[in-house]
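Q: sequence first, predicted coordinates after that:
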Amino acid sequence: MLKGLGDMGRLMKQAQEMQAKMAEAQARIAEIEAEGSAGAGMVTVTAGADGTLKRLHVDPGLLSGEEEKEVLEDLIVAAVNDAVARAREAGQAEMAKVTEGLELPPGMKLPFG
């Protein structure tokens, strides 16, 4: 009758270990940054895996006149999207390391919540 308690204890221990691994992965993900660029490097941005914009650099040559404003805005948007996509990819790769070997139902995403 008490045999099931051992299984429950093992499951609880595995859940605690997974929780610790998830916390470690989330800490690593918070540190991930990726750079994106547009216009042959005339605009570069750095984004975090959480989608936040960290840094922006615009080549001074783009700032010569009002007519370039639209082009500059388009390049900034393209560079931000490039950086965010790369950072998100890196974050997903980090999370995949934690969930490797887990038999999760299709479509289930971690962390839960």
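A: Done, it's in.
Q: contacts, neighbours, all on C-alpha from now
A: Will do.
Q: ranges for the strands of the protein?
A: 33-38, 43-48, 53-58 (DSSP state E).
Q: structure B:
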Amino acid sequence: MRGMGNMQGMMKKMQKMQKEMMEAQENLNEQQFEGVAGGGMVKVTVTGERQIVDVALDASVVDPEDVEMLQDLIIIATNDALKKVEETTASTMGKFTQGMNLPF
């Protein structure tokens, strides 16, 4: 019967950890992350759910003769924002899996 008490305690800990993980994920999803390119002349804002919510362009980068440069800057800023989401997610959610040998 001693093993049942340990099992119940472990289940409670797992439920608590699951609840904390869900709260942390919800918090991440509500955050916004800004990526920049061209010295801040292009800014892309994404949510933790990786949805683009804003693109801000400095008028000086809008050159009809060089659309490709603007496209590249938008891609760079978007990737920068997404990288910030990934890094924040890894550091926030990683504390829940620290020490566990989980396959990916």
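A: Thanks, I have it. It should be emphasised that the depicted structure is a prediction, and the values quoted were computed from it without experimental measurement.
Q: next up, the contacts around Val52 of the first structure.
A: One correction, residue 52 of the first structure is Thr, not Val. Val84 (C-alpha atoms under 8 Å, 6 or more residues apart in numbering).
Q: ok, now with 10 Å
A: The contact partners of Thr52 of the first structure, taken as C-alpha atoms under 10 Å, 6 or more residues apart in numbering, are Glu33, Thr46, Val80, Ala83, Val84, Ala87.
Q: what does the fifth one align to in the second structure?
A: Superposed on the second structure with TM-score structural alignment, Val84 of the first structure falls opposite Leu82.
Q: please name the nearest non-neighbouring residue to that match.
A: By the measure of C-alpha to C-alpha, 6 or more residues apart in numbering, the closest residue to Leu82 of the second structure outside its immediate chain neighbours is Arg50, 6.7 Å from it.
Q: residues near the one you found, how many?
A: The number of residues packed near Arg50 of the second structure is 16, by other C-alpha atoms under 10 Å.
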